[in-house]
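A.B. asks: please find the sequence and the predicted model below.
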Amino acid sequence: MENQLSIEMRKDFRIIILQFQILRLNQSLKNNTGRKIEKNQEVSILETSAFDENHDQILSVSGYLPMEDNKQYMLFLEPNDSEKGPAVGSFNIQGVVMGKFAFEKDNNERHRLEDRETKHYEKVHSRAHKKMIGELNEKYGDYLED
């Protein structure tokens, strides 16, 4: 992750910062989005979280936590269909929490990131997420960077 773009919204006297991550893609394993995506291309990802400055807290959908800087993730993306505003041309993470997986080469760091994320999930989501990360490691583990 190289940059983060925050959009400030004021609604009912609350300041909410929407999170957009601008990522450089290491690899595209499959692309059925209808958009051209190339290796090392920068893409904007709308994360399903926001920061409420008035209450100093993260607001999220289904326990989603923003991605950490300088970490690798495997993402399942879908195009954002917004026609106006800051989300134009961006991507959403599919299935909110089921489309983002820590993909660090270092096992301890990968487990730390996954534990941080899944501790907020309901048990059924946590089990499904852990099963999926195991399958992704088995299938795509060779893509981890040295």
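C.D. replies: Structure's in. What do you need?

A.B. asks: could you use CA atoms for every contact and neighbour count after this?
C.D. replies: Noted.

A.B. asks: which other helices and strands contact the stretch of helix or strand residue 116 belongs to?
C.D. replies: Applying DSSP states H and E as the criterion places residue 116 in helix 107-118. In terms of contacts (3 or more C-alpha pairs under 8 Å, 6 or more residues apart in numbering; DSSP states H and E), helix 107-118 is packed against strand 100-102.

A.B. asks: please, which helix or strand holds residue 125?
C.D. replies: helix 123-140.

A.B. asks: buried residues, that helix. List them.
C.D. replies: Neighbour-count burial for helix 123-140 flags 126, 129-130, 133 (criterion: 16 or more other C-alpha atoms under 10 Å).

A.B. asks: got another, please set it beside the one above:
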Amino acid sequence: MRLAGKVAIVTGGGSGFGEGIVKKFVEEGASVVLMDRDEAAAARVSGEAGDKVRPITGDVSTLESFAAAADLARSAFGGLDILVNNAGVAQPPLPLETMDEGLFDRIANVNMRSIYNGARAVVPHFKSIKSGAILN
């Protein structure tokens, strides 16, 4: 069990790669806070993965969601060691002049701002324990 005793936050853990990451981390001994915007998906994966997973509904484009996930990790599992920034959105290529600002903002917020917000939420804790890992 390579992750025994470790605590992780996995964004986008309610489906796809994120779901696989959550289940593999648990299999390897970690406790996981599963953050996803889809409450039902997060609950489903959490139920399947067992008592070492706590779901939380959140929006990766906000610092508040990451702070809530970090607080849950510490209160439920006694710490935080790993942040996996898995959540992302994809958009088929389209001409720049046809992309509206709202779509651009959504992609930028989920795929870029989330990395910044996640780091802001966990780096102070990681510095205080002189350890921690962020996987993007």
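C.D. replies: Alright, I've got the coordinates. Because the structure is predicted, anything quoted here is derived from the model rather than measured.

A.B. asks: next, the TM-score between them, please.
C.D. replies: Once superposed, the chains reach a TM-score of 0.28 (TM-score structural alignment, normalised by the length of structure 2), with 60 aligned residues with a C-alpha RMSD of 4.2 Å.

A.B. asks: quick check: residue 77 of structure 1 touching residue 47?
C.D. replies: No. The criterion here is C-alpha atoms under 8 Å, and residue 77 of structure 1 misses it with residue 47 at 10.9 Å.

A.B. asks: shared neighbours of these two, which are they?
C.D. replies: Taking C-alpha atoms under 8 Å, 6 or more residues apart in numbering as the criterion, residue 77 of structure 1 and residue 47 both touch 92-93.

A.B. asks: tally of neighbours for the nearest residue to residue 8 of structure 1 once chain neighbours are set aside?
C.D. replies: Spatial nearest neighbour of residue 8 of structure 1, excluding adjacent residues (C-alpha to C-alpha, 6 or more residues apart in numbering): residue 17 at 4.6 Å. For residue 17 of structure 1, the neighbour count with other C-alpha atoms under 10 Å is 19.

A.B. asks: and whichever strand or helix holds residue 17 of structure 1, what's buried?
C.D. replies: With secondary structure defined by DSSP H and E, residue 17 of structure 1 is part of strand 14-24. The neighbour-count check on strand 14-24 of structure 1 (16+ other C-alpha under 10 Å) flags 15-24 as buried.

A.B. asks: kindly report the same for stretch 3-13 of structure 1.
C.D. replies: Neighbour-count burial for stretch 3-13 of structure 1 flags 6, 8 (criterion: 16+ other C-alpha under 10 Å).

A.B. asks: can you list contacts of that stretch?
C.D. replies: Taking C-alpha under 8 Å, 6+ apart as the rule, stretch 3-13 of structure 1 contacts 15-23, 86.

A.B. asks: those: which two are farthest apart?
C.D. replies: Pairwise distances across the contacts of stretch 3-13 of structure 1 (C-alpha to C-alpha) peak at 25.0 Å, for the pair 15 and 23.
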